[in-house]
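>>> Structural data only, the sequence is not supplied:
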């Protein structure tokens, strides 16, 4: 049939139940295993002098978020961080990837809130005390409302303010941080949020999207430049990448356009100081004046790359439609609770590609990989064999990339806890730890124990 997906329809490794997780001993010596979270999703935003975030107002607007839920309480990690860190330690993990809330550290985007810095100071000390290596992400989506009021990421000034924020945070905790990422998932911060409108601020405007895309990359470059000048090292960025495949033969242009928007715009600007022509074809008329002058800053050398991976994209062209003139298609493979295909091969493909085409021997970390599932507590336990198999399949994919020459140095599961899953509220559960959002009780899932056993082997 002419509209068939021209890709292998057979299940990929890791999609079946009861697939064992490869043991620690099967990875190179020093390979880092960790769990990841984000500030707004777990901390509880109504504590400790945190200011309003654009996520608060986005969530308060009907139709944006399931049941208009927000992160005001979340998992109450702000008060429960010690026991949460105990869970990471007891799981046998080496590291914890966390983020700092800009709206907590600087409620108005500019003025320091001492309570916010004190919290992260305690948190990092708690990691060190438990033998956990701190991996910091400075910005994971919670823009202070005061900056959003002035255009947020559409405004160049936000990039300048980000460098100030980065300096303040690192002046307080940078002496204990193993690796620092500037921005988490700039595609989500810009395209998903300003063109597709699915995340805060919820715009659907190509000019807004183009400017946000450029300014978030500029923020990254300015942040690295500032921190490097202050003597900090081990600086990087975290990109969410998708393996883009054609729906049918002859879709090369659609694949090139989608890949340029999802992947190329962000990695090429960092690694090579250019934007891909397939992206500029539609975005250049909407980029800020003299944007080329910023490319040297955006491509300030990094020390490592973080890759977040969840699924692949399947695309085709839409003849006669305005740029980007592509549409996505649902694939045939098993899916997570999010409706995302389980496709571990895509992770191996992307890690290999990043090393081959962009970063060479630079260390690469899988900074997020995980699946949502409709987990329930039954007789005090949560059985999630599907998640265990998912983890196994993607760890095998990471091993495959290492064998293929990619310098992959670590793997962080997303997420430690069931949490506030942005526009999906509290419905989608990614955690190794089940959270009862009424009582906030934590229950480790069977996948947590499976990983714990694998990490001891």
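Yes, it's here. Values in this document were obtained by computation on a predicted structure and should not be read as measured data. Numbers count the residues shown, from 1 in each chain.
>>> alpha carbons only for contacts and neighbour counts from here, please
Fine.
>>> same for the helix ranked longest in the chain, what does it pack against?
As assigned by DSSP state H, the longest helix anywhere in the chain is helix 206-229. Packing partners of helix 206-229 (3 or more C-alpha pairs under 8 Å, 6 or more residues apart in numbering; DSSP states H and E): helix 156-173, strand 179-184, helix 186-187, helix 193-194, strand 235-240, helix 265-272, helix 277-283, helix 295-298.
>>> would residue 327 count as being in a strand?
Yes. Using DSSP: H, G, I helix; E, B strand; the rest coil, the assignment for residue 327 is a strand.
>>> Check whether it really touches residue 316, as I assumed.
Yes. With contacts counted by C-alpha atoms under 8 Å, residue 327 reaches residue 316, the gap being 5.6 Å.
>>> can I assume residue 142 sits in a helix?
No. Per three-state DSSP, residue 142 lies outside any helix segment and is coil.
>>> What count of nearby residues applies to it?
22 (other C-alpha atoms under 10 Å).
>>> cool, residue 30 as well?
If we define neighbours as other C-alpha under 10 Å, then residue 30 has 10 of them.
>>> residue contacts, it?
residue 409 (C-alpha atoms under 8 Å, 6 or more residues apart in numbering).
>>> For it, give its distance to residue 95.
12 Å (C-alpha to C-alpha, to the nearest Å).
>>> what do you get for residue 404?
On the measure of C-alpha to C-alpha, residue 404 and residue 95 end up 25 Å apart.
>>> So for these two, which sits in the more crowded spot?
In terms of neighbours (other C-alpha under 10 Å), residue 95 is the more surrounded of residue 404 and residue 95; the figures are 25 against 15.
>>> okay, now the one to match up with it:
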């Protein structure tokens, strides 16, 4: 009762801000009724969308990343997607999809701009965000650390500071105490290994030291969350690396695997072909780095990512915490493959994984809107595209995937007649050795299985 009263008080203005948008959405053509055939994913499958704090919010306080942007000559941050002001309408967009989960970050740099204390106004902002998610009928998935920490922590050396874990836990406990009674799902640290690599590149951080400290932070806050919120679901999502997952994320999972209530997996790309990796310029030099949109899209690879973790942790549920496809500045891909194609193909492979016994419980699309992709606005992942650098209105423009994902959620999957648009890649380019030793083929499915 206390939580509901507090949410009601906090979200009155949020509901008003979203009213016109929700009214417009309500008049849109609804998706078709779910098929009579029972989905293999199960009635309790969690369809969601994801966003992060720094990448989406704008109005950013001093942090390691505001400094990296200035030092490295990256795209100016501007105001990102201005989720800070537009959270109510963005949450309404997700609710209109039928999403059950909305993932968002709770930014340490915003909450604790100085080491001496916390900013109550910043907490009230996140109170309103979490309340709006709940009042829209979705469950919040809250990320404690999405690669950003306060400027004062950067001044002390970031993760090389021996006191970093203590400071991190102090903030994280404040967040848990604030929101535990609203029953969120928790992500402690987003893609720790990728986080480490960013800090190595930007800050000269020792990777082994940071890995140990991230694991210590996760394991400590996991125990604390379960003391404050009995029955909580807690993870630290891994950024899956096809063909090298045991080597890349294995050491992390060795340290934190026992303190994960479910395995959170982010999956995006397969392997480059040998020709691409070996390509050189006429003068013999290596080619310029490709854009994120040039990386290989192999949707069937998500099956092998789930297979890998279902074998490593057979007693733990699996959840795709992030998945999506980048385009260059929102332009069509040269191969004609669309965002709608990609989400439908991906869900086909999720259903295949579930039908083959993998305990998959949820899927989040990355992301609800385009955002700041760690130095650039050129990679666009959003269901709704936003041209931050050239559109001062930051208008959310729906991509073709909006209707596709809405229909998927309504039907709890793709039609039983659906076959992937994307042809299977050579097994050596998906996720070897598993993709070659135990390949999975495209199958027509009977009405009794999906």
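Received, thanks. Computed from a predicted model, the values in this text were never measured in an experiment.
>>> out of the helices and strands packed on helix 206-229 of structure 1, which comes closest to residue 435 of structure 1?
Among those, strand 179-184 comes nearest to residue 435 of structure 1, with 23.8 Å by C-alpha to C-alpha.
>>> how far off strand 235-240 does the closest one point, in degrees?
50 degrees (axes from the mean of the first three to the mean of the last three C-alpha atoms, to 10 degrees).
>>> whereabouts in structure 2 does strand 179-184 of structure 1 align?
Aligned by TM-score structural alignment, strand 179-184 of structure 1 corresponds to residues 185-190 of structure 2.
>>> from the middle of its chain, how far away would that stretch be?
10 Å (C-alpha atoms, centre = their mean, to the nearest Å).
>>> so who does the equivalent of residue 144 of structure 1 over in structure 2 touch?
Matched to structure 2 by TM-score structural alignment, residue 144 of structure 1 sits across from residue 150. Residue 150 of structure 2 sits next to 61, 62, 63, 64, 108, 109, 110, 112, 113, 114 when contact means C-alpha under 8 Å, 6+ apart.
>>> For the nearest residue to residue 109 of structure 1 once chain neighbours are set aside, give its distance to residue 153 of structure 1.
Spatial nearest neighbour of residue 109 of structure 1, excluding adjacent residues (C-alpha to C-alpha, 6 or more residues apart in numbering): residue 144 at 5.6 Å. Distance, residue 144 of structure 1 to residue 153 of structure 1, using C-alpha to C-alpha: 11 Å.
>>> picking that back up, can you say which of the contacts of residue 150 of structure 2 are buried?
For those, a burial check counting by 16 or more other C-alpha atoms under 10 Å picks out 61, 62, 63, 64, 108, 109, 110, 112, 113.
>>> Mind checking which of the residues you listed are in strands?
Using DSSP state E, no member of those falls within strands.
>>> Which ones among those residues lie within helices?
Mapping these onto helices (DSSP H) picks out 64, 108, 109, 110.
>>> Let me know the closest of those residues to residue 364 of structure 2.
Minimum distance to residue 364 of structure 2 across those is 23.0 Å, recorded for residue 108 (C-alpha to C-alpha).
>>> residue in structure 1 matching that closest one?
Checking TM-score structural alignment: residue 108 of structure 2 goes with residue 102.
>>> Its match against residue 164, yeah?
No. Between residue 102 of structure 1 and residue 164 there is no contact under C-alpha under 8 Å: 10.7 Å.
>>> Now for the counterpart of residue 58 of structure 2 in structure 1: which residues touch it?
Aligned by TM-score structural alignment, residue 58 of structure 2 pairs with residue 44 of structure 1. By C-alpha under 8 Å, 6+ apart, the residues touching residue 44 of structure 1 are 71, 72, 73, 74, 75, 76, 77, 78.
>>> For those residues, which pairs are in contact in structure 2 too?
Contacts conserved in structure 2 for the contacts of residue 44 of structure 1, using both residues aligned by TM-score structural alignment, their matches' C-alpha atoms under 8 Å: 72, 73, 74, 75, 76, 77, 78.
>>> and of those, the nearest to residue 35 of structure 1?
For those, the nearest to residue 35 of structure 1 is residue 77 (14.7 Å; C-alpha to C-alpha).
>>> In contact with that closest one, which residues?
If you count contacts by C-alpha under 8 Å, 6+ apart, residue 77 of structure 1 has them with 42, 43, 44, 84.
>>> Could you rerun that using 10 Å?
For residue 77 of structure 1, the contact set (C-alpha atoms under 10 Å, 6 or more residues apart in numbering) comprises 39, 40, 41, 42, 43, 44, 45, 83, 84, 85, 417, 440.
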